[in-house]
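**Q** I'd like to go over a predicted model; first the sequence, then the structure.
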Amino acid sequence: MKGVYVVLNYPDKDTFYEVIKFLLDYDGIDFIEIGYPFNDPVADGAVIMDAVNKVYDKVTYNDLISILKLINKSKKTYVMTYANIVFSYGISTFSKEFNSLIDGLIIADLPNRLHDFFYRNGLEIDIIPFLTPTSRVNDISYINELKGDFVYYVGTKGTTGVMGDLDFNKGKVKEIKKIINKKLIYGFGIKTKEDIKNVMSFADGVVVGTEIVKRQGDIEKLKDFIKNTF
């Protein structure tokens, strides 16, 4: 599986619609991760943080609903956001509004062991769990008790856009895959076609974020990058 991360409505609503339409038509992209901007992000590198800062006070939930209806689950679609966004909206209300529109929810600042709090309070959307290069065996095993159709492996201890030690991560991912019962999607630091090829040799998929967001403001540059990379 190959996916991309995009920031909702960056650089503006019209351009973002064009980005989404292109992604929907492009066969080399299997899933779309839409980031709902938040003013206190976790692990975002400079490129994504800059994009978020430019639009976070301009986007609305209705903007997100409109774009999800445009996608209409024609490709797997995940929303990446933060616990406070879902909580302040109303967990049960958020679930009712978005359950039929997305395949999963990525909550960047929510530890795996707190997923149950959201489920107990009315969330019926699967939350995607995270693992990292420093995850312990107990943390890895716990993944099998969680929902979500894949595990998001954060391939660096740093921020988005930075590639971690690929040799170390290859060994770590092989260790993880012996334990978990889900697909493993590798994220953070994927920049080139060669990066994708290398990661796909040991993971079940990749997601490219920074290099996509970097080009969201110029649809032609984005198209060229995707055609030459995916």
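**A** Here it is on my side, so go on.
**Q** from here on, just use CA atoms for contacts and neighbour counts.
**A** Fine.
**Q** show me where the protein has its strands.
**A** In the chain, the strands defined using DSSP state E lie at 2-7, 31-35, 76-81, 104-107, 130-131, 150-154, 183-187, 205-208.
**Q** run through the helices of this structure in chain order.
**A** Taking DSSP state H as the criterion, the chain carries its helices at 13-25, 46-55, 61-71, 83-89, 91-98, 115-120, 137-142, 166-177, 193-200, 210-213, 219-229.
**Q** and those helices, which is most packed in?
**A** Each of these was scored by mean neighbour count; the highest is helix 210-213, a mean of 24, by mean count of other CA atoms under 10 Å.
**Q** this is the other structure I want to compare:
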Amino acid sequence: MAFDPDTGEPAALLDGRAITAARTGACSALSARLLAREDATVLAVLGTGVQARSHARAICRVRPIREIRIAGRDPAKAAVLAEELSAALEGDVRAVSSYAEALDGADIAAATTHAVEPVIRRSWLTPGVHITSVGYNPAGREVDDATVIEALVCVESRQAVLAPFPAGSNDLLMPIRGGLITADHVHAELGELIAGHRAGRTTPDQITLYKSVGVAAQDAAATALVLASAREQSIGEEITLR
């Protein structure tokens, strides 16, 4: 539900799942635009759900992706997603049998899982890869310690990602609790990269990691864009509340 910020009146009822998927994929694509190598052509998509779909579509808008590899717990779902994306995106889209196979040689990796054990492992990564990790499971994490330690880590919000369990990110909180890194290991927020207050990638072989936990301001901004577009195009049904 969206409300008019001036009056508090209900302004629209929207499908929040679609908006969350779009804005999450868009922020990951922004991280790729800011941090991935310019010549990145191979994308690994880990997961087969709504976020996997939105990430594949969004990241292809910011880098010249020519190959997409999809891996998930269910090979049948990975095959269905590969067929769906093949019809919508250019390049070679195919399902592979494992996360390791998807990551081998990938320039960008989009982790969109509910994994307990890491699906991003340092030994599976190619130098120079950019990783986006948006999955969440209170019992586990998507990215292993070795990757976090080595990577240039960027986030939406330090406050959000480092919030006490269960609100923050286990991917960062676990190695912090283990004494492997400190909170200062978070290099930058996306806003700091955009504003030029912090530098992004410095070498072609550098591993970069964007960890997302989602912040409400992004949902509000995305909703405002959807409402503005709907009004311009006269989309939707007007309802009078009595």
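**A** Sure thing, it's come through. Everything numeric here is computed off the predicted structure, so don't read it as measured data.
**Q** need the TM-score between these chains.
**A** Once superposed, chain against chain, the TM-score is 0.32 (TM-score structural alignment, normalised by the length of structure 1); 143 aligned residues with a CA RMSD of 6.7 Å.
**Q** closest one to residue 46 of structure 1 among the strands of structure 1?
**A** strand 2-7 (13.3 Å; CA to CA).
**Q** what packs against the closest one?
**A** strand 31-35, helix 46-55, strand 205-208, helix 210-213 (3 or more CA pairs under 8 Å, 6 or more residues apart in numbering; DSSP states H and E).
**Q** buried ones in whichever strand or helix holds residue 18 of structure 2?
**A** Assigned by DSSP states H and E, residue 18 of structure 2 falls within helix 16-35. Within helix 16-35 of structure 2, the residues that qualify as buried are 19-32, 34-35, counting by 16 or more other CA atoms under 10 Å.
**Q** list the helices and strands that helix packs on?
**A** helix 50-59, strand 130-133, helix 190-195, strand 208-211, helix 216-233.
**Q** nearest to residue 95 of structure 2, out of these?
**A** helix 50-59 (12.5 Å).
**Q** farthest pair within the buried residues of helix 16-35 of structure 2?
**A** 19 and 35 (24.0 Å).
**Q** for residue 53 of structure 1, which of the strands of structure 1 is the nearest?
**A** strand 2-7 (10.5 Å).
**Q** export the strands of structure 1 to a markdown table and tack on distance to residue 19 of structure 1?
**A** What follows is these, written out as a markdown table (distance: least, CA to CA, whole Å):
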| stretch | distance to residue 19 of structure 1 |
| --- | --- |
| strand 2-7 | 9 |
| strand 31-35 | 11 |
| strand 76-81 | 14 |
| strand 104-107 | 21 |
| strand 130-131 | 27 |
| strand 150-154 | 23 |
| strand 183-187 | 20 |
| strand 205-208 | 15 |
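**Q** how about a markdown table for the helices of structure 1, with distance to residue 187 of structure 1 added?
**A** Shown next, in a markdown table, are the helices of structure 1 (distance: least, CA to CA, whole Å):
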| stretch | distance to residue 187 of structure 1 |
| --- | --- |
| helix 13-25 | 18 |
| helix 46-55 | 14 |
| helix 61-71 | 22 |
| helix 83-89 | 20 |
| helix 91-98 | 24 |
| helix 115-120 | 21 |
| helix 137-142 | 17 |
| helix 166-177 | 11 |
| helix 193-200 | 9 |
| helix 210-213 | 10 |
| helix 219-229 | 15 |
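**Q** among these, which comes closest to residue 77 of structure 1?
**A** helix 61-71 (8.1 Å).
**Q** packing partners of the closest one?
**A** By 3+ CA pairs under 8 Å, 6+ apart, helix 61-71 of structure 1 packs against helix 13-25.
**Q** show me what the helix it packs on is packed against.
**A** So helix 13-25 of structure 1, by 3+ CA pairs under 8 Å, 6+ apart, packs with helix 61-71, helix 219-229.
**Q** same list (these) but as JSON lines, adding distance to residue 141 of structure 1.
**A** Shown next, in JSON lines, are the helices and strands packed on helix 13-25 of structure 1 (distance: least, CA to CA, whole Å):
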{"stretch": "helix 61-71", "distance to residue 141 of structure 1": "33"}
{"stretch": "helix 219-229", "distance to residue 141 of structure 1": "34"}
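**Q** of all those, which one is nearest residue 2 of structure 1?
**A** helix 219-229 (10.7 Å).
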